[in-house]
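> For reference, the sequence and a predicted model appear below.
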Amino acid sequence: MLGVAALGERATLVQFSSAFCQPCRATRRTLSDVSAMVEGVAHIEIDAEEHLSLVRELEITATPTVLVLDAAGRVVTRASGLPRRADVIAALGHAID
């Protein structure tokens, strides 16, 4: 799915966005803040319109959609819509365990 170099050492927050999606901007801020707080966590934003084959493969139906990957790149959690900071931190807890 993503290059190994792009993955975080402990976990990765993958955000699917689109250009005119207002909640995507707020999601970007939340995920950037959380990834900066937790060592070894990367935040990757993917433009859904530019990566349609990946969107179809992962069955992304709305933006923003966030996938939380563990250190091996496996999807641990996925959610659509604007995430709450506490929910992102909790999902990271499951990915890092």
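Everything's here; your move.

> Only C-alpha atoms from now on, for both contacts and neighbour counts.
Fine.

> and the residue most central in space within the chain, what does it touch?
Nearest to the mean C-alpha position of the chain, counting by Cα atoms, centre = their mean, stands Val14 at 2.3 Å. Under the criterion of Cα atoms under 8 Å, 6 or more residues apart in numbering, the neighbours of Val14 are 43-46, 66-69.

> this is the other structure I want to compare:
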Amino acid sequence: MDERADEGVLLELFSTSFCGACRQTRAMLDRAASLVPGAAVVEHDLALEPELGEAHGIVRSPTVVVRSSDGREVLRAAGVPTVPQVLVAAERALVR
């Protein structure tokens, strides 16, 4: 089960420990989360949980998935998205 804020936004990062772009993405998500009340960042290491990546159709790291509190996916970005891209997706996740 995913960790979710009850009324917030889930920012999921699918990463690997040996990925340089993943470090950039982690920092960007932390910044975005600090601007969105109720946002939670959850990171999944694909080297440790390959079955999770397969179950979610993740084919590249980093991949960011932004979800609403009910689990609806509003953004999937392979690579490093920008803070503005994540903020726009977070806003869509909050609109019901």
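Sure thing, it's come through. Being a predicted model, the structure only gives us computed values, none of them experimental.

> coming back round to it: nearest to Leu92 of the first structure, of the contacts of Val14 of the first structure?
Of all the contacts of Val14 of the first structure, Leu92 of the first structure sits closest to Val68, with 6.9 Å by Cα to Cα.

> what residue of the second structure matches up with the closest one?
Under the alignment (TM-score structural alignment), Val68 of the first structure maps onto Val66 of the second structure.

> was I right about that match contacting Ala89?
Yes - the criterion here is Cα atoms under 8 Å, and Val66 of the second structure meets it with Ala89 at 6.7 Å.

> Looking at those two, which is more packed in?
With neighbours defined as other Cα atoms under 10 Å, Val66 of the second structure and Ala89 compare such that Val66 has more, 26 against 21.

> show me the contacts for the more buried one.
9-12, 73-76, 86, 89-90, 93.

> the strands in the second structure, which residues?
Under the criterion DSSP state E, the second structure contains strands at 10-15, 40-45, 63-67, 73-78.
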